[in-house]
Structure formats: C-alpha cells, structure tokens
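Asker: Take a look and give me a structure for this.
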Amino acid sequence: MGGGGGEDEGTTLEFTPTWVVAAVCTVIISLSLAAERLLHYTGKYLKHKNQRPLYQALQKVKEELMLLGFISLLLTVFQGSIVKICVKESVTLHLLPCSLSEKPSSHDGAESSRAIPETTAHRRLLAEESAISAGYCAAKNKVPLLSVEAFHHLHIFIFVLAIVHVTFSVLTIVFGGVKITQWKRWEDSIAKDNYYTEEVFKPVVTHVHEHDFIKKRFQGVEKHSIILGWLHSFGKQFYGSVTKTDYVALRLGFIMTHCRGNPKFNFHKYMIRALEDDFQTVVGISWYLWIFVVLFMLLNINGWHTYFWISFIPFILLLSVGTKLEHVISQLAHEVAEKHVAIEGELVVKPSDEHFWFHRPQIVLFLIHFILFQNAFEIAFFFWIWVQYGFHSCIMGQVRYIVPRLIIGVIIQVLCSYSSLPLYAIVTQMGTNFKKSIFDEHVQVGLLGWAQKVKQKRELKGAVAGPNQTNSTIDGPSAGVQMGGIGGKEPDNVYLQMAP
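Answerer: Got it, this is the predicted structure:
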C-alpha cells in the first residue's frame, strides 16, 4: 500500500476509505436527484399551464437521457470484454482519421507519463488499463480492437452529441417562437377590425393585380420566368420572409378553406399550437440519425476532410427548404393572379398539398429535424475534439477547414431560428388538410373518445347481426372520426365525417 502512485491508482474498493466512497456516492446521487427533480417540476409546470405539446417534448428529452443512460451502462458492462477482442495489427492500419506518422511512439508515451503531474491521474489510469488489454492481446501476437481510452472518449462523444442536439433544438424553437410571437400584433389588428360574417362575405370587387399580396409575390418578369421566380424565392428568405400582407392572405385562405363559418378564428394561436406539436418530433434523436452518426464517423478518414464537406449538407438543405417555402407562397399568389383580373369579395388563396415536395408537407419537418441534428453534430464534434485532444490535434483538421465549419454552423442556427422555422410554421398550414392542433386539448380528447365509442358500437352491432349482415347498413345516425397519420405515428391531420 505504501508503494508508488501507480499502486495507489490501482487501489480497489477493498482498500479505499469508506468516507471517500460515501462522499463520492453522495455527490453523484445528489446531482442525479437534482436533475430528476428539475425535470419533474418542469413537467408539472407545463401541465399546470396546459402546455401539453411542450410537456410531451420534455418527455422526449427524458427518453433520450434514459437511452443515454442505457448506452452508458452497456459501454461500462461490456468494456472489459470489448477491449479484449484481439485482431491482427494489419486490420487497424486502414481508414485512420490521423496519419500513423503523427502517432506518438511507446517510448515517448512512457517518458511523457513520467513527466505528467498527478492532476492527469485519470489519463494515466486509462493508459495502464490499455496497457493491460494490449498485453493480453500481445500474448497472442495481436492488438486490441478498441483501447480503453478510445472506448472512454467514444462514450463521452455520444453523451455530448445528445446534449448539444437537445440544447440547439430548444434554442431554435425558443428564438423562432419569439419571431412568430411578433406576428400576434397582426392577428390583433385583424381582430380589432371586428369582422362580422356578413362583412367578410360582403360583395365587394377586388382588383387582383392591384392587391398588395399579388404585387409583392407576382411582379415583373417573374410571372414569365420560372428561374427568376425561384431566384426571387431564394433571396426572399433572407429579408422580410413573411410580411403582413403574406400573413393576412394566408390566414384568410386557411379560414375560408377549413373553417369558413368562423371568420374570427385565431389563426396565430393555432399556428403556435401546431408548432409546439411539431417540436416533439424535432427534439428527439431518431434511429436514422444515429445511423447518420455512425456513417460519418466511418468516413472521418485522414486527408478526406469529411467533417468540412458534410457541413455543407445542412446548409444546402436549409437554403432549399427556405426557398421552397417562399416559392409555395408565390405559387399561391400566382394561382389567383393567373386566373382572375377582378373577383367579388376578398382575395382568397387555395391551400393545397400539391405545392409541396411529393405532395407531403411533413417532409419539410423531417428536413428541419435532420438539419438541426446535423448542425448539432458538427458543433458537438468540434468542442469534443477541442476539449479531448486539443485544438491542434490531427483529428481536428487544419484551421482553414475549421473556421468555415464554425461560420456555417452559426449561419444555420440563426437562419433556421429567425427565417426557416417561422416560414415553416405558417406555410405548412397551406396544405390540403388542417392539423389536429386546430382543436383545443379537451376537444381532441373528446373527439378521440367519441370515435372510439362509435367504433366499439359498430363492432358490437356487427357481431350481433351475424356474419351475413356485417356489411349491411346500421339504422340510426352514426358518426366517424378519421385520423390521418404517417408511419404509425400520432396522426397530424383530423378529418370529420358525419353519416346520416
């Protein structure tokens, strides 16, 4: 016991003072309980404020933390077995993120370990454990498949990636929500006009090409050139992506299509609820995103500068999404302007899924989810390498590749928060169907319960009628609720059908 520091570093719990064990356990347990209580009371607060979508998003965060805990457990339990997997040295000489010429020799490692102060005892302990596993494989004339230290660093990276992604997603939704909240004054100004049903449908003549919405979205040579139209949509996402005239036109188009009998419908409040619902998807880390992580870690090969080139993927996708959403607004204006010179009543655009990629507005949400994750992946990787290996590490890359990556990451975060997300919030309401967020929470629950009872009633009557009459018409009034979803997920759209 009185030996050198190496023996002390290898001391087991059998010879560790009980007060040290108790103190460490107390700190770890206290921090864990504090984090758990914070999440618990945050959830209670959101439920008290009737913020069900945000509460569900918080549940997603807790699921991710549970997944990380399970990954951590697996890495810890199987660490001893994995580091003892031995392979031929030639297998480990391919697809390296750094050149072998930059690898320190074993002699240099021994000299540096003698010169390192005791503050780096953890690194020396990992080095000793790696030496043990290396010795185990050396006896077989092989090398470990993965060293203890590499195993430990991989463990940290997975944790950092998940935390950064959740943090960036929350910041994007918060900043984007602030931008969308500013539109409330437009909603309030419309409400102040005190539109009554008879006034909305009052037979006034509107000259289409003199309307502000048409003049701003259907102007100049753009109406004769598809290319110029797309270029205008590309540039529009950087300045004044949504104006008041856009908001008023899209709002009226939505109301006249989906709730014609309620011209005083609060469109802004509905948008906020829909965005909160979508936040549940954005904040999660889906299985296909983990596949993306594994794929690009595989491609992080010396000289390829993979992490520089993949930083352009979310940037290009974000510009494409912004351009497409702006173009959808322009298409809505073009449809009206090309068909009419003057119309009776207010100018009303016609929402339709045909304006979106593959007629699926949900694809935009999927792309935003991927963009946010990829950007978080880039930033998390940078800070992980910086802290773990240092700024001048070979795996970090050259400065001329690092700086553009960071600049692109900042641009993506700002542009997504203040332009793309607000655009998504309003433009995706221009699909053929409205989202279930149009109903308040208690109405949603009532409709689902009602539909379930009707379904059970029909099944019961069908069973009583017998197999020969299961397809016959059931007497009396009936009603059905159809929920349109994708891929087994919670449905995004609600369709009501009443059968006499």
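Asker: from here on, contacts and neighbour counts on C-alpha atoms
Answerer: Noted.
Asker: Report all helices and strands that the lengthiest helix in the chain contacts.
Answerer: Counting residues, the longest helix in the chain under DSSP state H turns out to be helix 148-181. For helix 148-181, the elements it packs on are helix 52-82, helix 121-138, helix 267-282, helix 362-389, helix 421-427, judged by 3 or more CA pairs under 8 Å, 6 or more residues apart in numbering; DSSP states H and E.
Asker: One more pass at 6 Å, please.
Answerer: With contacts defined as 3 or more CA pairs under 6 Å, 6 or more residues apart in numbering; DSSP states H and E, the packing partners of helix 148-181 are helix 362-389.
Asker: Give the buried residues for stretch 238-258.
Answerer: Neighbour counts over stretch 238-258 (16 or more other CA atoms under 10 Å) mark 241-242, 245-257 as buried.
Asker: Sitting in strands, which of the residues you listed do you find?
Answerer: Among these, DSSP state E puts none in strands.
Asker: If we only consider the residues you listed, which is nearest to F157?
Answerer: F157 lies nearest to S241 out of the buried residues of stretch 238-258, by CA to CA, at 36.6 Å.
Asker: So which residue is dead centre in this structure?
Answerer: V282 (2.7 Å; CA atoms, centre = their mean).
Asker: what's the nearest residue to that residue if we skip its chain neighbours?
Answerer: H369 (4.9 Å; CA to CA, 6 or more residues apart in numbering).
Asker: where's that neighbour relative to L31, distance?
Answerer: 30 Å (CA to CA, to the nearest Å).
Asker: Touching, D353 and M430? I think so.
Answerer: No - under the criterion of CA atoms under 6 Å, D353 is not in contact with M430, lying 7.4 Å apart.
Asker: Tell me which of the two has more neighbours.
Answerer: M430 (25 against 16; other CA atoms under 10 Å).
Asker: Can you classify the residue nearest to the more buried one when sequence neighbours are not counted as helix, strand or coil?
Answerer: The shortest distance from M430 to any non-neighbouring residue, by CA to CA, 6+ apart, is to P351 (4.4 Å). Following DSSP: H, G, I helix; E, B strand; the rest coil, P351 is assigned to coil.
Asker: the strands in the stretch 301-450 of the chain, which residues?
Answerer: Under the criterion DSSP state E, counting those that start in this stretch, the stretch 301-450 of the chain contains strands at 342-344.
Asker: Alongside the first, I'd like the structure of this one:
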Amino acid sequence: MAFISAVATQHYHHSAETLPTSTTNNRVKYVFQCQSKRAKRSLEETPTWSVAVVFFVLVAISIVIEHLIHVVASWLKNKHKRALYEALEKIKSELMLLGFISLLLTVGQDLISKICIPKSVGNSWHPCQKDRFSDSEYEDSCAAKGKVQFVSAYGIYQLHIFIFVLAVFHVLYCIITLGLGRLKMRKWKAWEDETKTTEYHFYNDPHRFRFARETTFGRRHLSFWSKSSSLLWTVCFFRQFVTSVAKVDYLTLRHGFITAHLAPQSEVRFDFQKYISRSLEDDFKLVVGISPVLWFSAVLFLLANTHAIALIFTHPPPKKNGADSEFQIMQIILLVGTKLQVIITKMGVRAQEKGVIRGIPVVEPGDDLFWFNRPRFILFLINFVLFLNAFQLAFFMWSWYEFGLRSCYHKHLEDGWGLGFQGTKFCYNAYYGHLRFIIQFLCSYVTFPLYALVTQMGSAMKPTIFSDQVATALRNWHQTAKKHPKHSTPFS
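Answerer: Just a heads-up that it's a prediction; the model follows:
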C-alpha cells in the first residue's frame, strides 16, 4: 500500500539517528546539525542487506494490510452487506487519498523546502509567540537571500507523520461509530419480536377506541411542556441523556411507518428493526466519507492554530483567549439530538389533534419537521462532528508526540489551571480524553441510531426497505431491461 510505504520510508529517512531530547528546540537543532555535517548516508554507502530488510518489511506490512481488507470485503459480500461493503470501499478511497498526499509530500519535499519567502511574511501567523524561538539556531538555505523557507524539510516530515496519525484515527473512529450504533440497535430486537406476539396485538387492538392523550405515547409526549416551545426544547434536551429511544417511541414510529408506506397486513410480517439496521449501514457509508467541505474545515483548523487568533477550530486556548472548541462541537451534537427528540414529540402533538384514535397512535411522517425540510442535513452535521472530533484528537496526539505538552500548541497548560505543570497535565489529559470520548459516545451510541429511526418519518421511503438480495435482483432486472428494450409490440 502506497500510504504505509510512503510514511515508513519518510520516517526511515529522518530517523536514522535517534534524537537526543524531546524538546522542540533541541530536536530542530539536532536535525539540521546532522544535515550540515553530512550525517545522512546515501544508498551507495548503505549495506545491501539493510536496504533489503527495510524494503521487505514495508512490502510485508502492506501485503498483510491489503489482504486483511480483502478478507473483510469478501466477508461483507458473502453476507450481502452491500452498504457496509461500499463504506469499506469509501474508507479505502479516503486512505488512498491520504496516501497520495503523503506521496506528494515525499516527492516534493526538496522542491517545497527550496521556496523562499520574505521574512515579514514568514514571521506571521505562528502557532507560538514570535520571540519563543528567536534564539533558535538552524540552517536555512534561504538565509543568504535575506529570506526564510516556505516550509522546511523537517516541517514537511512532521506534517507527513500527522497525515499518518489522521488516517489511523479516521479508520478507528469509523469502526467505533458503527460498533456503538449497532450495539444500541441490538436492544430494539426484543421490541420488534414483541410485535409478533398475541399479547401485543390484543393490547393494541385496532378496533378499540381511545383518547390519544391516554395512550402510553401520549402520556410521554403530550403534557403542559409540549405546548411551550422553550419548555419543549428543554425537556427534549435532557431526555436524550436518559432514554433517547423509549420502547413506546419505537413501537409508535414503527406503526406510523407501516401505516404510511406499507399494506395493513405488513404489521406482523415486516421486520422494522432489520430495516432500520440496513438504513444505519446505508447512512454509515456517507458518514465515513470526507467531503470537500470537511477538508476545508480541516484547512481552517490548521490555519487558525496561531497565537494571534482564536477561532472555533482551534485547540482549547487559555481562558483569556476565548471559547473552547470541544464544547462547541458538543453543542452541535446535543442540538442535533434535541432536534430529533423534538420531532418525535411534534408528531405526537399532531396525532393528538385527532382526539380519538383506534389502536396505536398514528404519527404522520413529513420532511417539514426537519431543518430546511431536509433530513439529510442532520446526517451532514453528524458527519461533520465525527470528522472534526477525530481530526482534533489526531492533531492533539500528534502534537503531543512531536512537541510535548509544554509546546505552544498546549499553551493553556502553562497559563492554565493553577495546579503546576504536572497537576495541570494530569487534569488536562483527563479532561481532554473524557470530553472526546463523551462526544464520540453521544454521536455514535445516542444520536446516530436516533437519526436512523427518526428519519424514517420523512416523506419518502428509503431503498433499504428491500433486502440486499431483492435490491440486487431489482437492479439486475432494471439493467437487463435497459439493455434489451422491446423493439415491437403485439399490436405493431
């Protein structure tokens, strides 16, 4: 695989000698001192056996990873998991894109490092204070021209390592997202099985008349707070932490979906939980993708990591410098979860307008309940939160490894919480790790499955209503019909 080979080759090129210390100044000094003293050996001066060993290890690792991906793809095909197979292909495409970026950095390293810019431009937009490295001594090929390098070779190498870390965290977050989502849906299976029992149909006799407010669904959603917009959003905000998907909500939405889109006799035969699971997998292939908008947000993150600016994409700055981006990301996912809860309650309010109902309350689907009449917009927000959370955690781990917690990327550790560096370090690690885990957990275990359920209440029915075998048969039939159109009819 080009990505693994490019990263390992670049790391081997810059790590032939062990750096004596982890501090930023000494690492930079040491690397460029080694370069000035011609410490790097070329392949002409390197034993062939060491070159062969490095080459063999890189190829072996690449082949093993490629084989594992092939095994997973074959298993998904055999299990007729078309959506997950497409998601795997999309992950491979994203890794290939990162591999190409890594390869371009390797090939263009010398060319980029030879670009010279004026000192006035090079001394702007630093992540650290201007005088932090004023005494640093390192070789700059542009110094003779009175200029500075656009990006040094060592800086390109560090960026190279960051791309590798980003790829690892992107794949890891994708696996966690799907795993937690399916874990949440597993408990819905028992509710689905209950709809096949005699007791369920007796209790929800479609010939029995009831007031909508007296049903279990009505008692949960139809109260004094549902009449006030502010109280409605407040209750729905806290509800996502307790029972994001209650049993009565699942059964009512199931009944509303079947009533709107299927025949009445499908109430017993239709497996709504399996349909939701297929819809989750279908949405997952969109969540794992990285759109141009997300790449642009990543560029803004890197651009805004400067001492002079505190934007939404920056790391947690000192208290005096502004808001915390982690809490802003959490606010987005909490807003999405609250909106989904509000949609369920509003469907209950609509059902109440009928007064008297028969059997289970019938909630009416509609895109008008969603922001901009677009249910997919919520999926974009979920995708945005997952990507940005993975990106920022990857950036944090990379900057910790490359520069340590005393670097200017973690300036608030020095300005921060009045506990001394060691105490602040412990508190910050606990704070940062737990907050990232909470965001990932809320997004994957609470919001994403809730989205898969509530979006079935849109105006349109998803193609995942058909099983993978039926969907494949329909696509094949459609392709065959296009290739062999009728040229004549019995009446021609």
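Asker: hmm, back to that, what's the residue nearest to V282 of structure 1 aligned with over in structure 2?
Answerer: Aligned counterpart of H369 of structure 1 in structure 2: N383 (TM-score structural alignment).
Asker: ok, now T245 of structure 1?
Answerer: Alignment note (TM-score structural alignment): T245 of structure 1 maps to V248 of structure 2.
Asker: how about the nearest residue to that match, chain neighbours excluded?
Answerer: In space, V248 of structure 2 is closest to F217, 5.9 Å off (CA to CA, 6+ apart).
Asker: May I ask you to confirm that the one you found belongs to a strand?
Answerer: No - according to three-state DSSP, F217 of structure 2 belongs to no strand; its state is helix.
Asker: If you tally nearby residues, what's the number for it?
Answerer: 21.
Asker: what residue of structure 1 matches up with it?
Answerer: Checking TM-score structural alignment: F217 of structure 2 goes with F213.
Asker: I'd like to know how far the match of T245 of structure 1 sits from T345 of structure 2.
Answerer: In this structure, V248 of structure 2 and T345 of structure 2 are 12 Å apart, going by CA to CA.
Asker: picking up where we left off before, more neighbours: which of H369 and L31 of structure 1?
Answerer: Between H369 of structure 1 and L31, H369 has the larger neighbour count (other CA under 10 Å), namely 21 against 12.
Asker: From K236 of structure 1, how far out is that one?
Answerer: Distance of H369 of structure 1 to K236 of structure 1, computed by CA to CA: 22 Å.
Asker: now V294 of structure 1
Answerer: For V294 of structure 1 relative to K236 of structure 1 (CA to CA), the value is 36 Å.
Asker: out of the two, which sits in the more crowded spot?
Answerer: Neighbour totals were compared for V294 of structure 1 and K236, and K236 leads with 17 against 11 (other CA under 10 Å).
Asker: which one in structure 2 is aligned with that one?
Answerer: Match for K236 of structure 1 (TM-score structural alignment): R239.
Asker: How about T18 of structure 1?
Answerer: Aligned partner of T18 of structure 1 by TM-score structural alignment: T48.
Asker: do M256 of structure 1 as well
Answerer: In structure 2, M256 of structure 1 lands on T259 (TM-score structural alignment).
Asker: same check, this time on H327 of structure 1
Answerer: Matched to structure 2 by TM-score structural alignment, H327 of structure 1 sits across from V342.
Asker: And for the nearest residue to that match once chain neighbours are set aside, the neighbour number?
Answerer: Nearest residue to V342 of structure 2, sequence neighbours excluded (CA to CA, 6+ apart): C236, at 6.1 Å. Number of residues near C236 of structure 2 (other CA under 10 Å) recorded here: 24.
Asker: T447 of structure 2 now?
Answerer: The number of residues near T447 of structure 2, taken as other CA under 10 Å, comes to 28.
Asker: Might you report the residue contacts of it?
Answerer: T447 of structure 2 makes contact with G337, according to CA atoms under 6 Å, 6 or more residues apart in numbering.
Asker: swap the cut-off to 10 Å and go again
Answerer: 181, 240, 244-245, 333-338, 340-341, 378-379, 382, 440-441, 453 (CA atoms under 10 Å, 6 or more residues apart in numbering).
Asker: cool, C443 of structure 2 as well?
Answerer: Contact partners of C443 of structure 2, counting by CA under 10 Å, 6+ apart, are 177, 180-181, 330, 333-334, 336-337, 382-383, 385-386, 437, 449-450.
Asker: how about 8 Å then?
Answerer: The contact partners of C443 of structure 2, by CA atoms under 8 Å, 6 or more residues apart in numbering, come to 177, 333, 382, 385-386.
Asker: Could you say which of those is surrounded by the most neighbours?
Answerer: When neighbours are taken as other CA under 10 Å, the top entry among these is I333 (25 neighbours).
Asker: That one -> structure 1?
Answerer: So, by TM-score structural alignment, I333 of structure 2 is matched to L318.
Asker: Check D282 of structure 2 too.
Answerer: By TM-score structural alignment, D282 of structure 2 lines up with D277.
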